[in-house]
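task: produce atomic coordinates for the following.
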Amino acid sequence: MQDVYDDLALEGTELADLVAGLTPGEWAAATPATSWTVRHQVAHLAYVSRLVRLAVSDAGAFAAGAAPLREDFRSGMDARLAEYVAEPVPALLRRWAEERAAAEKGLAALKRRDLVPWPAEPLPASVLAAVALTELFAHGQDIRDGLGRPRALTDRIGHIVFLGTRTRDLAYRTRGLRPPAEPFRFELTAPSGDLWAFGPPDAGQRIAGPARDFCLLVTRRRHRGDLALSAFGTEADQWLDIAQTYVGPPGGGRAPQ
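From the prediction side, this is the model:
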């Protein structure tokens, strides 16, 4: 798989280049997330970049900043988001760029397995980089959907696939459910045509299909009915309805198109 730190920087630069040239009307365009405009999406990414920067550079400041999220994820996130949304667009873009660059530099300076604090639990630095890349992918998809802009995917999404398989149990715990004891097998086709496989080859529960569709599913950016994913086994089929990579409430997801 490609280097997650390089891919994180590339994904951030690509999205930043897209929004840099938007008109005031495009910044105010609605996105699929209820009541969120393009401006809200970028504000959210700037805030997440700040959390990553603090996580890799100042554990005490991170703990203080993440405390509202642990108490009430939704209200804590909304309160911080308002601060970023209120900034003029040039200041918001500058702040996002600075936070993103500092977060990328801090992550790359760590050993891949160094544990870094995060709201749910400490994560290895390389996994947190995959989390940050997944945030860019997910909210970048919202921005592109709101603007009607297509995207060309590369094998950078391999890190999102990895995260989606690693966080299989998160979907159950978020909903107060007990995760299955049996591991799943994932067989997903990369944009390049390579096959990415995770889990025991003889697992009774299996999910297969395009990696692109898997990423859209686990970030809850598309309804499973609109994706070419196949589930073999009752538990695998149930998981396709609840999969998510992120900490916090799952939300309503996307309606079928």
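
all contacts plus neighbour counts: C-alpha atoms, from now on.
OK.

which residues in this protein form strands?
Per DSSP state E, the chain carries strands over the ranges 115-116, 123-124, 184-189, 195-198, 205-210, 230-232.

okay, helices next: where are they in the stretch 51-200 of the chain?
59-71, 73-85, 89-108, 125-147, 158-166, 168-174 (DSSP state H, counting those that start in this stretch).

what's the local residue count around the nearest residue to Val89 once chain neighbours are set aside?
Distances taken as Cα to Cα, 6 or more residues apart in numbering place Arg39 nearest to Val89, at 8.0 Å, with adjacent residues excluded. Under the neighbour criterion other Cα atoms under 10 Å, Arg39 is assigned a count of 25.

tell me the contacts of Arg39?
Trp27, Ala28, Val85, Val89 (Cα atoms under 8 Å, 6 or more residues apart in numbering).

among these, which ones are buried?
Among the contacts of Arg39, those that count as buried by neighbour count (16 or more other Cα atoms under 10 Å) are Trp27, Val85, Val89.

following up with a second sequence; could you model it the same way so I can compare the two?
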Amino acid sequence: MTTASGVRDDLLAEQEALDVLVAGLDDEQWELPTPSERWSVRDQIGHLAFFDGTAALAIVDEDGFRASLASLSPVFAPDATPDTMDDLTLATFRAMTPAELLAAWRANRAVLADASAGLDDDTRVIWYGPSMGAKSFLTARLMECWAHGQHVADAIGAVREPTERLAHIAQLGVITRKWTYVNRGLDVPDADIRVELTAPSGDVWRYGSDDAEQSVTGTAEDFCLVVTQCRHVDATGLDVVGDDAVDWMNKAQAFAGQATDGPAVA
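Next up is the predicted model:
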């Protein structure tokens, strides 16, 4: 059974894998544009640094985290733009040299690692939306690290080997199907969808009813790329059967925040 401690271990491993990917980049590579509109490689790491820091604060100081929410209030103003959030969360990191940014991310990761070491499975952690159970909270951090790491890999032309850590992201992708629709103000389709994913190890991860008429099958990596909006479903090898399954894969969003459409077909 997955535990908060187990997810934490995989989060640390995912962060270290991304660290290895970026540690040797030169200054020009840090400024390369990524598939995320407006964001460079440095912005991807700056985003992780900011939210790893606030995640640690949420665990150890709930009142301090609540107080920090006021700094993001301009995001909800009528004249807010996508740059508003970037200015509030990335400005500090955009002013750093690449070496300073990498050090800042490492420092915030270390604080989060220490803060999360004592989390029990049933601990709830305050966050920007509803509070989250410890396992879900840490899974979300792992998913963010992996997805933003994919954008970095795409920008620098690197190919990452998939790992069994994808199990956390795949499960998150399945259980956020309802969220995908609620977040868009849409009714959630009633149809059951069977998901069968081939893990990097060759094992098969199964979700949903075996007798479901609609299905999504393929590699765990492709599924995770789609639900984190790193790839359009048509740019993967996923076999999607049924109108509701197709609709889900075209809208899938395993992360919080306002609804987004993800990449177009390459």
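
that older thread, so which of the strands of the first structure gets nearest Ala130 of the first structure?
Ala130 of the first structure sits nearest to strand 123-124 of all the strands of the first structure, at 9.9 Å, using Cα to Cα.

other SSEs contacting that closest one?
strand 115-116 (3 or more Cα pairs under 8 Å, 6 or more residues apart in numbering; DSSP states H and E).

surely Thr180 of the second structure meets Asp247?
No. In this structure, Thr180 of the second structure is not within contact of Asp247 by Cα atoms under 8 Å, at 10.6 Å.

which of these two has more residues huddled nearby?
In this view Thr180 of the second structure and Asp247 are compared by other Cα under 10 Å, and Thr180 has more residues nearby, 24 against 12.

alignment lookup: that one to the first structure.
Structural alignment (TM-score structural alignment) places Thr180 of the second structure against Ala171 in the first structure.

for Asp61 of the second structure, same thing?
Match for Asp61 of the second structure (TM-score structural alignment): Asp58.

distance of that match relative to Glu187 of the first structure?
38 Å (Cα to Cα, to the nearest Å).

burial measure for Arg50 of the first structure, as a count.
21.

how about the contacts made by it?
Counting by Cα under 8 Å, 6+ apart, the residues that Arg50 of the first structure touches are Glu99, Arg100, Ala103.

and Thr228 of the second structure, what's its match in the first structure?
That one, Thr228 of the second structure, aligns with Thr219 by TM-score structural alignment.

pretty sure that match contacts Gly140?
No. With contact defined as Cα under 8 Å, Thr219 of the first structure does not reach Gly140; the gap is 11.2 Å.

circling back: what's the local residue count around the match of Thr228 of the second structure?
Neighbours of Thr219 of the first structure (other Cα under 10 Å): 22.

cool, and Gly133 of the second structure?
Counted with other Cα under 10 Å, Gly133 of the second structure comes out at 18.

next one: Val195 of the second structure
24.

list the contacts of stretch 185-204 of the first structure.
Residues contacting stretch 185-204 of the first structure (Cα under 8 Å, 6+ apart): 153-155, 158, 165, 182-184, 205-212, 214, 232-233.

tell me which of the contacts of Arg39 of the first structure you also see in the second structure.
Conservation of the contacts of Arg39 of the first structure in the second structure, assessed by both residues aligned by TM-score structural alignment, their matches' Cα atoms under 8 Å: retained contacts are Trp27, Ala28, Val85, Val89.

tell me the one among those nearest to Arg175 of the first structure.
Distances from Arg175 of the first structure to those, taken by Cα to Cα, are shortest for Val85, at 29.7 Å.

Trp30 of the second structure -> the first structure?
Looks like Trp30 of the second structure aligns to Trp27 there (TM-score structural alignment).

so who does that match touch?
Taking Cα under 8 Å, 6+ apart, one finds Thr37, Val38, Arg39 in contact with Trp27 of the first structure.

before we move on, what about Val161 of the first structure?
Ala211, Phe214, Cys215 are the contacts of Val161 of the first structure under Cα under 8 Å, 6+ apart.

most neighbours among those, please name it.
Neighbour-wise, the contacts of Val161 of the first structure (other Cα under 10 Å) top out at Phe214, 28 neighbours.

I'd say it and Ala231 touch.
No. Here Phe214 of the first structure does not reach Ala231: they are 11.6 Å apart, not a contact under Cα under 8 Å.

make TSV from the contacts of Trp27 of the first structure and add distance to Ala16 of the first structure to it.
Output for the contacts of Trp27 of the first structure, formatted as TSV (distance: Cα to Cα, whole Å):
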residue	distance to Ala16 of the first structure
Thr37	16
Val38	12
Arg39	12
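
which of the residues you listed does the second structure keep?
Where the second structure agrees (both residues aligned by TM-score structural alignment, their matches' Cα under 8 Å), the contacts of Trp27 of the first structure reduce to Thr37, Val38, Arg39.

what do we get in the second structure for the second one?
Aligned against the second structure by TM-score structural alignment, Val38 of the first structure finds its counterpart in Val41.

how about that match, nearest residue that isn't a chain neighbour?
Nearest non-adjacent residue to Val41 of the second structure (Cα to Cα, 6+ apart): Trp30, at 5.0 Å.

related to what we said a few turns ago, which of the contacts of Arg39 of the first structure lies closest to Asp72 of the first structure?
Val85 (20.0 Å).

ok, the closest one - contacts?
Arg39, His40, Ala43, Leu92.

separation between the residue in the first structure sticking out farthest from the centre and Val127 of the first structure?
Most distant from the centre of the first structure: Asp202, at 29.2 Å, with distances by Cα atoms, centre = their mean. The gap separating Asp202 of the first structure from Val127 of the first structure is 26 Å, by Cα to Cα.

ditto for Tyr84 of the first structure
On the measure of Cα to Cα, Tyr84 of the first structure and Val127 of the first structure end up 26 Å apart.

still on that earlier bit, more neighbours, Asp58 and Glu187 of the first structure?
Between Asp58 of the first structure and Glu187, Glu187 has the larger neighbour count (other Cα under 10 Å), namely 19 against 13.

counterpart of that one in the second structure?
With TM-score structural alignment as the criterion, Glu187 of the first structure matches Glu196.

swap in Pro119 of the first structure?
Match for Pro119 of the first structure (TM-score structural alignment): Tyr128.

tabulate the kept ones among the contacts of Arg39 of the first structure (TSV), appending distance to Arg50 of the first structure.
Output for those, formatted as TSV (distance: Cα to Cα, whole Å):
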residue	distance to Arg50 of the first structure
Trp27	21
Ala28	23
Val85	14
Val89	17
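
report how many residues lie close to Thr34 of the first structure.
For Thr34 of the first structure, using other Cα under 10 Å, the count is 9.
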